[in-house]
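> sequence and predicted structure, then a few things I'm wondering about:
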Amino acid sequence: MNDKNKTSKKIDFKLPKMGESITEGTILNWLIDEGHPFDEGDILVEVGTDKVDNEVPAPFSGVLIEKKYQAKDVVKIGEVIATLKETSGKSESTTPSEKPSKNSNEETSSLTAFRRKGEQKVSSLRRDGRGASGGRREVSPQRGDGRGASEGRGASGAFYSPLVEQIAKDYHISYEELARIPATGANDRLRKSDIFKYIEDGRPAQFAQPASSQPQGFQVPDLKFDIGKGQPVEMDRMRQMIADHMVYSKHVSPHVTAYVEADMTNLVNWRNKNKADFQKRTGEKLSFTPLFIQAVTKAIQDFPKINSSLDNKTIIVKDNINIGMATALSSGNLIVPVIKNTDQKDLEQLAKEVNCLAAKARDNKLTNDETKGGTFTISNVGTFGSLMGTPIINQPEAAILATGIIKKRAEVIEKEEGDTIEIRSMMYLSLSFDHRIVDGFLAGSFLRRIADYLED
């Protein structure tokens, strides 16, 4: 008899830690039923928090014996949410009625080492826990004592995830208004993309209209666009998060973009002359990215207000300079690893971190800590041959820089002895900035200073 497939042990499956400030989560959906087998890496359960919705993968192959909580239950971090049976062989099936024996020798484990898929935060604002007075109660996902407000249920009994409730609270959307928003999630559950689309459309259902009355105010027209025919491609989870983040950024921030042109000839010549020796001496390739980061860091030190974010009506000028670099993944999605404290690092250190984070991004090995805490972002659109770009601000930052392709052109060079035409390596820089925080003079001065540092 082969004992390999018989070897198994029952383990308490606990709700893993999902962020520094997260203390509880809401079970949104179980993807594996009781008695059903699963393989290592399969998604067992979807959990919602007030920041993001998370997919929790299985840490090993086995069978789900018993669920301790059901969909819509609020669970503290570290609580046991299910009992699993780990199998050393292939996944084995069992009956739904199978329960763990109280007298069996069960091995428990905290099982907190879970790999989360990279997702961008939408918003993380402080909650005061109070509902609005009167008949139109404002959404308040958590009271001051830490208990869920009606466990995420509106007046109609509809269930809303903590993330949807937090977004609704930020925009002062009542439960009654939430109930009028078209939902596209499973079991008619309202998703964050639904609520952001609704906000982008101008909140057409903000006020209930009597059925017999004529529509008043702005109504979103049903234009019935012809979207054409073709192969449907479902957005993956990261692409949905990116889409939500971009729409949110354009909605909350009045974007303005400024442009300058930089003569990169001296920098290009210096890099071509030194990159071989730099790699031999440090073991690192010298790309343009660490040079861009170094120039941006110096300019931020000259204009620190660029390195800020907005908290209601208060501008927070950041103490640290943490530069994010937008990086394309093999899947076509985008992620922004962050280099911390760039003002404290020399070119060699910056090159080493840039190369390390870029390699991790390509291999999908970035940690959560390596993608958060950014205060300013650089997007090198020139990598793909683009002349220039108009980047969308990476919330909650105040600005983002796009660097275009470095291209040789004939330029008029002014000299004391007279003007000459020379072949120069030129590059466009574009800065998108939040006009609530940054005005044109500051943005233009900052952008010009970056170009000056690159030309020097």
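Good, I have the coordinates.

> going forward, measure contacts and count neighbours with C-alpha atoms only.
OK.

> count of neighbours near the nearest residue in space to residue 333 that is not next to it in sequence?
Distances taken as Cα to Cα, 6 or more residues apart in numbering put residue 239 closest to residue 333, at 6.3 Å, once the chain neighbours are dropped. Residue 239 has 16 neighbours, counted by other Cα atoms under 10 Å.

> use this one as the comparison:
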Amino acid sequence: MAQEEFKLPKMGESITEGTILNWLVAEGDTFQEGDVIVEVGTDKVDNEVPAPFTGRLVAIHAVKDSVVEVGETIASVEQIAEADVPKQEKTSHAKPQNDASPQPTSRPPEQSKQIKTQPQVSQTFKASSRGNQFYSPLVEQIAKDYHISYEELARIPASGQNGRLKKSDIFNYIENGRPFQFAQAVLEQSGFKVPDLSFDKGQGERVEMDRMRQMIADHMVFSKHTSPHVTAYVEADMSNMVKWRQDHKSKFQSKTGQKLSFTPLFIQAVTRAIQDFPMINSSLDGKEIIVKDHINIGMATALPSGNLIVPVIKAASTKSLETLAAEVNTLATKARDGQLTSEETKGSTFTISNVGTFGSLMGTPIINQPEAAILATGIIKKRAEVIENEDGDTIEIRPMMYLSLSFDHRIVDGFLAGSFLRRIADYFEETPSITY
């Protein structure tokens, strides 16, 4: 095969040069398409330069720490057939599909032997986080694609220089079935070790999870591994909202052509509360909190298959009750018919899950990453309540509802969460000011 020039690619509009930080492939070594060959630093960010094809590195022309211009030849390479790459060097590089989690692949005998010598899931691990370990942008993107948390990344054996995790390390780990996916981080000084339990999973019909259920399961585990969940509760007297909806739903449908469910009323009240407490409408990026400048409300919707999907009401704070009702009805119908587009399920900044539609009194929802909190609304149920009046207390029958807020305790504390949840309940208890 003829040799080709491997040139420093363009890495940004304003970047004209870069510094060679580290060669990950030595002269004479083979590589596969997509493997990182060299790490290059610029004045903006460190970059990993992938191989454009499967081949062999013939010669390095730009040594470590040298400064080269974009477009300058930094190595000589030759393209080879994939069959010529030694088996032990091959790694799966396929990205997961958007609606499925990765499946373990068959392992060569040498990999099986290696897995047996790896630590078991029940073994004690030292707690780790992104704060004390560097991960390249490429590794972080792969972890995001596969819903691998930083805690799980910290447990993957690394073969790079200075203990750095390489792309091949993370793909080998995925191929091996992610043995540390459910391992628990335990402080070494506590002296506690997770027992090595072997559960009898029983006998019965085996039903394969569909792709959406796999995605939901992976996302839920990822969320619990990522965010320390805390849940707060309040109850709301729904008398005013229930009566107002009963009095106006016929007029509302006659004028707008839309059915008036409780969902748009809930979204309107939650949006008002978010405007009062904007820190709830945020997400965490490293050591920075991003307070969103828009309010997009996700509404968890049940599908006929039993799975859940979260269509999103964009810019909810700018829309009238009529518009909210129209969008809620349209998205719910499209969800049930399997006609939602990917754009209609992206970009939520806060999610509402109405567990009351299933008859549940309350729920402890799991945060929809990367949001900071999620609200669950329970069933509206008539109960005997003690009502305080000027002339004494009375017992009355009131339609009551429990509200629960699960929040990420890394960025939301109890005072903020409790105040926000109470404000939502206050707005639920008000009589809507809209007339028809």
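Happy to help now that I have it. This one's a predicted model, so the numbers in the text were calculated from it and none came from an experiment.

> not counting sequence-adjacent ones, nearest residue to residue 14 of structure 1?
residue 80 (4.1 Å).

> could you tell me which residues make contact with the aligned partner of residue 224 of structure 1 in structure 2?
Per TM-score structural alignment, the equivalent position to residue 224 of structure 1 in structure 2 is residue 198. For residue 198 of structure 2, the contact set (Cα atoms under 8 Å, 6 or more residues apart in numbering) is empty.

> quick one: list the elements packing against the helix ranked longest in structure 1.
Counting by DSSP state H, the longest helix found in structure 1 is helix 265-282. If you count contacts as 3 or more Cα pairs under 8 Å, 6 or more residues apart in numbering; DSSP states H and E, helix 265-282 of structure 1 packs onto strand 420-434, helix 440-455.

> tell me the buried residues in the first one?
To tie it back to what came earlier, the one meant is strand 420-434 of structure 1. The neighbour-count check on strand 420-434 of structure 1 (16 or more other Cα atoms under 10 Å) flags 424-434 as buried.

> could those residues go into JSON lines alongside distance to residue 272 of structure 1?
Listed next are these as JSON lines, based on distance: Cα to Cα, whole Å:
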{"residue": "424", "distance to residue 272 of structure 1": "15"}
{"residue": "425", "distance to residue 272 of structure 1": "13"}
{"residue": "426", "distance to residue 272 of structure 1": "16"}
{"residue": "427", "distance to residue 272 of structure 1": "17"}
{"residue": "428", "distance to residue 272 of structure 1": "20"}
{"residue": "429", "distance to residue 272 of structure 1": "21"}
{"residue": "430", "distance to residue 272 of structure 1": "25"}
{"residue": "431", "distance to residue 272 of structure 1": "27"}
{"residue": "432", "distance to residue 272 of structure 1": "30"}
{"residue": "433", "distance to residue 272 of structure 1": "33"}
{"residue": "434", "distance to residue 272 of structure 1": "36"}
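
> wait, which of those residues is closest to residue 261 of structure 1?
Minimum distance to residue 261 of structure 1 across these is 4.5 Å, recorded for residue 428 (Cα to Cα).

> trace that closest one over to structure 2, please.
Alignment note (TM-score structural alignment): residue 428 of structure 1 maps to residue 402 of structure 2.

> I'd guessed that match sits against residue 237; true?
No. Using Cα atoms under 8 Å, residue 402 of structure 2 makes no contact with residue 237, being 9.1 Å away.

> the stretch 301-436 of structure 2: strands as residue ranges?
Ranges of strands in the stretch 301-436 of structure 2, per DSSP state E, counting those that start in this stretch, are 301-302, 308-309, 312-313, 350-353, 373-377, 381-389, 392-408.

> who wins for proximity to residue 319 of structure 2 among those strands?
In terms of Cα to Cα, the element of the strands of the stretch 301-436 of structure 2 nearest to residue 319 of structure 2 is strand 312-313, at 9.6 Å.

> what residues does that closest one touch?
296-299, 324, 327-328, 344-348.

> 6 Å instead, please
Here strand 312-313 of structure 2 makes contact (Cα atoms under 6 Å, 6 or more residues apart in numbering) with 296-298, 344-345, 348.
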